[in-house]
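>>> What follows is a predicted protein model with its sequence.
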Amino acid sequence: MTSVTGGRRETAALVLPSAGPDPIPLATALAAVLGYARGRRPLFFRSPGQPQGRWVQVLAFAHDRFDGQPPETGDRPTDRDVLVAEGLHGRLDPAAWRRVRSTLDDVWPLVGSVVERSAGRAFWELPDDEFSVLTEPGTVGAALRGLADRHVRAALHSRYPALVPLTDGVTWRQLYGHLREGDSGPEAAVHRELTANAGAFTTLETATATLLGHPLTRLRLHDVLLWLAGSLRMTHAVALGRALAAESDQGLEALLPA
């Protein structure tokens, strides 16, 4: 969607009810993604060589530990799948690590059914019926309900970034209020927002790939924006992104259509 104000074209914003009542201008969304991917924070660090400690700048968010890792390949889950998921959601204790690894083996047939049912289509290209209880069993939405653990979801999203959505406690709570009668799960709300904002997400995908040097799917971009909003980190990520853009003398608006 594009509107015209005073003879000047304005790129439409993302309308994501799950992230809040106000539309998110694309330049703001792009700044938030840049802040999430490249923003840093101070950390006081001690080491045997410097027991007095010193301040260092570390990445503020999990982009490099998760999105920056090459996906695991092969037709069976591996230990590395769990390691990649830990990059997003944090380290697991030994018992939890074994549980997640075992769960990946257990749900692997469900993963196969999702891939087969999608028939090469991305999540946002699937019809609405795939996320309705009225067309179950056998739908993508029904299969995704069986993938509830957040580390399992993260591992599978890394393998299938255009097909398996990410959800955790923060984003699930944001999505819950927007479920409709007959929805198979929170994925239905994600699907509605992606399809309703198809043009804006296409623009954001292209601009993000140019800015970061590698693509993020709109499924991941939606998750990042939703998580930042729900965890009250959106303002901070946007400020980080704008500061980074200013330091590199790269205008974010220049990456968006005029």
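Alright, I've got the coordinates.
>>> going forward, measure contacts between C-alpha atoms and count neighbours the same way
Fine.
>>> Double-check Arg242 against Ala29; I have them as touching.
No. Counting by C-alpha atoms under 8 Å, Arg242 stays clear of Ala29, with 10.7 Å between them.
>>> Find residues that contact each of those two.
The contact sets of Arg242 and Ala29 do not overlap (C-alpha atoms under 8 Å, 6 or more residues apart in numbering).
>>> separation between the nearest residue to Ser231 once chain neighbours are set aside and Gly177?
The spatially closest residue to Ser231, leaving aside those adjacent along the chain, is Val170, at 6.5 Å (C-alpha to C-alpha, 6 or more residues apart in numbering). For Val170, the distance to Gly177 (C-alpha to C-alpha, to the nearest Å) stands at 13 Å.
>>> okay, now the one to match up with it:
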Amino acid sequence: MIDAPLLLPSTGPDAWAFDTALAAVLGYARGRRPMRFRSPDSPRGRWVQVPAFGWARFDARPVGPPGDLDVLVGELLHGRLDRAGWVDVHDALVRVRPLVEAAVARADGRALWELPDDELSVLGEPGTVGAALRGIGRAAGEHPGHVLAALHHRHPDLVPHLTRSTRRALLPHVEEGDSGVEAVVRRELQANAEVLGELESTVASLLGDARPTRLRLHDILLWLATTLRMTHAVQLGQMSELSADR
């Protein structure tokens, strides 16, 4: 196992030990929480253990054909939409499709962290991947988290999944000339390439039900940090490792 720390400025000034980052991801994937459940055969209710986070619903879900299921994928991570919200996300996914296709064509098989500097800089525009990603963010409608979740699920190595909290955490790290916060994500992926590569392979081998890219792992760690869930996820991950050892 690698000894190098993981330094993601968007999550804070302190580096993460590899074991801590791994425990956080394992906690996100394996963690459970109690929920009171009532049913016709148990009208007084009983306690059940349900997934604490979205791994089983989102990360472990296979990619299906494009269409209405993409809206469902967004709901599985961010919660149910009312009718107006469903229509908004559906229309946004249709609206951004040309931008997504342009980004995929421009990337030409390369992952976000493999792209050259100009692709995430305004100096390289127009027609760059960064310009397309910025356009997607602007056209994502009233439920951008749902839209970007669906797009990331379909393009897990290219389209970052951003929420309001993670976008706010990335904004202070935007540098002059960046095409958007996606440039910050790319820099952090490149700066931690060795550690994140090891985290990718370790998570995939330990869990077995999904192979999240380093782009998704970055998203998970940033979201846990920005929503103050990191400590809880690490504890859940450490407990799950102990249970596995036994």
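Alright, I've got the coordinates. Being a predicted model, the structure only gives us computed values, none of them experimental.
>>> and Trp47 of structure 2, what element?
If you go by DSSP states H and E, Trp47 of structure 2 is part of strand 42-51.
>>> Counting neighbours, what do you get for the equivalent of Thr128 of structure 2 over in structure 1?
Using TM-score structural alignment, the equivalent of Thr128 of structure 2 in structure 1 is Thr139. Neighbour count of Thr139 of structure 1, defined by other C-alpha atoms under 10 Å: 20.
>>> doesn't Arg117 make contact with Thr139 of structure 1?
Yes. Under the criterion of C-alpha under 8 Å, Thr139 of structure 1 makes contact with Arg117 at 7.3 Å.
>>> residues shared between the contacts of those two?
With C-alpha under 8 Å, 6+ apart as the test, Thr139 of structure 1 and Arg117 reach no residue in common.
>>> After alignment, which residue of structure 2 pairs with Ala37 of structure 1?
Match for Ala37 of structure 1 (TM-score structural alignment): Ala29.
>>> what's the helix or strand for that match?
Using DSSP H and E, the element containing Ala29 of structure 2 is helix 18-30.
>>> Tell me what angle that helix forms with strand 42-51.
150 degrees (axes from the mean of the first three to the mean of the last three C-alpha atoms, to 10 degrees).
>>> counting contacts, what elements does whatever helix or strand comes next after helix 18-30 of structure 2 pack onto?
Remark: after helix 18-30 of structure 2, the chain's next helix or strand is strand 32-39, criterion DSSP H and E. Under the contact criterion of 3 or more C-alpha pairs under 8 Å, 6 or more residues apart in numbering; DSSP states H and E, strand 32-39 of structure 2 touches strand 42-51.
>>> switch the cut-off to 10 Å
Judged by 3 or more C-alpha pairs under 10 Å, 6 or more residues apart in numbering; DSSP states H and E, strand 32-39 of structure 2 is in contact with strand 42-51, helix 230-245.
>>> quick one: which of these is nearest Ser10 of structure 2?
Of all these, helix 230-245 sits nearest to Ser10 of structure 2, with 13.6 Å by C-alpha to C-alpha.
>>> Looking for the alignment partner of the residue nearest to Ser231 of structure 1 in structure 2.
Per TM-score structural alignment, Val170 of structure 1 is aligned with Ser165.
>>> and that match, what helix or strand is that in?
Per DSSP H and E: helix 164-170 holds Ser165 of structure 2.
>>> what's the average distance of that helix to structure 1?
For helix 164-170 of structure 2, the mean distance to aligned residues of structure 1 following superposition is 0.7 Å (mean C-alpha distance after the TM-score superposition for structure 1).
>>> Structure 1: matching residues for the helix or strand that that helix is followed by?
Reading on from helix 164-170 of structure 2 to the C-terminus, the next helix or strand found by DSSP H and E is helix 181-191. Aligned using TM-score structural alignment, helix 181-191 of structure 2 spans residues 186-196 in structure 1.
>>> Report the buried residues of that stretch.
186-191, 193-195 (16 or more other C-alpha atoms under 10 Å).
>>> after superposition, how close is that stretch to structure 2?
Compared with structure 2 after fitting, stretch 186-196 of structure 1 has a mean deviation of 0.4 Å; criterion: mean C-alpha distance after the TM-score superposition for structure 1.
>>> residues in structure 2 aligned with the longest helix that structure 1 contains?
Criterion DSSP state H: the longest helix present in structure 1 is helix 94-118. Per TM-score structural alignment, the counterpart of helix 94-118 of structure 1 in structure 2 is residues 83-107.
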